[in-house]
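1. Let me see the structure of the following:
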Amino acid sequence: MTADVNISLTLFIEYLQIEKNYSQYTIEHYHRDISDFFMFMSEQAISGIEEVQYSDARVYLTRLHENRLSRKTVARKISCLRSFYKFLLRENLANDNPFSLVSIPKAEKRLPGFFYEQELQLIFEACETNTPLGIRNLAILELLYGTGIRVGECVKIRLSDLDFHLSTVLVHGKRNKERYVPFGSFAHDALEQYIQKARAELLKGKEDHGWLFVNFRGGPLTDRGIREILNKLVEKSALTGKIHPHKLRHTFATHLLSNGADMRTVQELLGHSFLSSTQVYTHVTNEHLRNTYRSHHPRA
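-> The predicted structure follows:
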């Protein structure tokens, strides 16, 4: 393997960071996927990126399938390498894109999971409201369900982003996109209770860093911290399985559409760039309607 290989990867990562403004999480995936392909090149005695042919790309695709990776993972890896070579062509570091004609396997269509209202009620009831941490957890739960924001957006909220007069929160989304999202009376009350009664206790006299949600040490709450909080609430509610924060986002969207909200409004609230990302929730609501019909109609 030549030094040019590593240089090309460094340049591509800088491009993703500076020009594309991708998150660190996404960049790590790109770095890992391309590094895995470099290992394959070494095994195949391919010394330079410009030497990779379409036939090599096909062999690599076969290798991914032999490793029994999911279709989604295979599709991500091939898409990553296609983007990598597209960048190399732009920078005149390669003469061809060997992955341009490699067909990406279609991912399994999985409908997003969501909570029924009765299940969600059990999780809300699992929140203790007589401790600072319990009051904080209820505020997190009400805000996630009441706005549909991502957990990564939730941990980035500062006190100054909240407007209690208008009941809105300024959300800092993906790629530095910002949007205002309204929240309802339940989230309004839970947030006020948390800020007035619990947050100062959790800070424990430390200098206020301005982040809305605080961990038990007084520092800013992390993505992982919220996941642990939600999983403990699910365990306490006696519901089976683990919860991922996106399930509350799915629930928010599904409940809105089930109750008559229009697609464009839900798209804007979720911060989706494309309507197609929001349309998946119509499949959820339609499936729910079909199941209800089959279960209750005499001639279903």
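2. CA only for contacts and neighbour counts going forward, please
-> Fine.
3. Against V59, how distant is T285?
-> In this view, T285 and V59 are 41 Å apart by C-alpha to C-alpha, to the nearest Å.
4. Comparing the two, which residue is more hemmed in?
-> T285 (19 against 13; other C-alpha atoms under 10 Å).
5. I have a second one here; can you model it like the first so I can compare?
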Amino acid sequence: MLIEMVQKDFLAERRYEKLTDNSLQSYTNLFKLFNEWLSQKGIERIEELSPRVTKEFLIWCQEERKNKPKTINSKLKLLRALAKWMIDEQMIEEPFTKNVKLQREDDAPKILDEKDLQDVLRYLRRVRRREDTFTSRRNYSLILFMAGTGTRLSEVCSLTWRDIDLDSSLITIRTSKSRKAQSIPLSNVLRSELMDYQDFLQRKLGRVPESLFVTREGNPLQKDSIQNIFKRLRAKLGLQGYFSPHTLRNHFIKGLLRGGLNLREAQLLARHSKIEVTKQYVGYYQHELKDALDESNPLRGLL
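-> Okay, here's the model as predicted:
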């Protein structure tokens, strides 16, 4: 049986099971890359798949495509799901991913330097005052929104103005990672910013588009467009540290913990399904605790 035909059947079943669009796209992208590599090796039938083939493919991804452990592991997990389905369908007897182990990942969250974020916002405010361009105003609101809500990139792309309740200061996330609708509070500062941004859209475009963050033409911003915004700002300002959409989420969670929220409260606001994920953020800003220790030194008054 041809590998590509099996993959098509697998994807059709996953669509029937209502797998998210993001997950389906992940499978599609992987299968395209995997099949191109298999074609170079002269492999086209499922009988030719084996753990050795899987390892060689992942090694190629690491060495030739410079994939990091997290990306390698994501590919392996997707291939494992395909192999398990093929076994369930009695196409093969043993998984072609058998004994292929995940790589060790650095699970420390990539934390954004506070000064870098301040520099970015200061730069955008300066450009906005000087030029009042659409992109500078939108980008300022976008980065402030992500830093102030901890929303994921995919969630930001899917948000519409109907999801923003300015009266109740509440945001509804309808396409969350858990696939369940979730709500997060909107701070007073961010609420005021969004109201100003909404007025700006009305003035610049003559209307308020359906999507929250849009292009000059009023079309929804896509993932790659937002990622490019971060890349350009990082290059423009010469930032040396981490600066990406996900680091703003990390910055949000770190800020909650540093501000005094307990783990449970931070977990709820971060919308982590497991508190263990939230715990990863504790201890990644020890250098910032030095001043707090000096102010609340347990030895004060003893010496």
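6. Superpose the two chains and report the TM-score.
-> Taking TM-score structural alignment, normalised by the length of the first structure as the basis, the two superposed chains have a TM-score of 0.79; 288 aligned residues with a C-alpha RMSD of 3.3 Å.
7. So what's the residue count around I143 of the second structure?
-> 20.
8. Return the residues in contact with the aligned residue in the first structure for it.
-> Structural alignment places I143 of the second structure opposite L141 in the first structure (criterion: TM-score structural alignment). Contacts here follow C-alpha atoms under 8 Å, 6 or more residues apart in numbering; on that basis L141 of the first structure touches 124, 230.
9. L270 of the first structure now?
-> 148-149, 253.
10. Go again with 10 Å.
-> 147-150, 173, 179, 181, 249-250, 252-253, 264, 277-278 (C-alpha atoms under 10 Å, 6 or more residues apart in numbering).
11. Could you pick out the buried ones from those residues?
-> Buried residues within the contacts of L270 of the first structure, counting neighbours by 16 or more other C-alpha atoms under 10 Å: 147-150, 173, 179, 181, 249-250, 252-253, 278.
12. Inside helices: which ones of those?
-> Using DSSP state H, the subset of those located in helices is 147, 249-250, 252-253, 278.
13. wait, which of those is closest to Q121 of the first structure?
-> Of all these, F252 has the smallest distance to Q121 of the first structure: 13.6 Å, by C-alpha to C-alpha.
14. May I have the residues that are in contact with that closest one?
-> Remark: with contacts taken as C-alpha under 10 Å, 6+ apart, F252 of the first structure is in contact with 114-115, 144-149, 246, 266, 269-270.
15. Out of the ones in helices among the buried ones among the contacts of L270 of the first structure, name the two that are farthest from one another.
-> The farthest-apart pair in these, when distances are taken by C-alpha to C-alpha, is T147 and T278, at 14.8 Å.
16. possible to save the contacts of F252 of the first structure as TSV with distance to K232 of the first structure?
-> What follows is the contacts of F252 of the first structure, written out as TSV (distance: C-alpha to C-alpha, whole Å):
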residue	distance to K232 of the first structure
F114	18
F115	16
L144	16
Y145	17
G146	20
T147	21
G148	20
I149	20
H246	16
V266	29
L269	28
L270	26
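17. mind listing the strands for the stretch 51-200 of the second structure?
-> 164-165, 170-173, 182-185 (DSSP state E, counting those that start in this stretch).
18. Among the ones you listed, which comes closest to V214 of the second structure?
-> Comparing the strands of the stretch 51-200 of the second structure by C-alpha to C-alpha, strand 164-165 comes nearest, at 15.2 Å.
19. Where does the closest one end up in the first structure?
-> Applying TM-score structural alignment, one finds that strand 164-165 of the second structure aligns to the residue range 162-163 of the first structure.
20. on average, how far is that stretch from the matching bit in the second structure?
-> Mean deviation of stretch 162-163 of the first structure relative to the second structure after superposition (mean C-alpha distance after the TM-score superposition for the first structure): 1.4 Å.
21. closest one to S39 of the second structure among the strands of the stretch 51-200 of the second structure?
-> Going through these one by one, with C-alpha to C-alpha as the measure, strand 170-173 comes closest at 41.3 Å.
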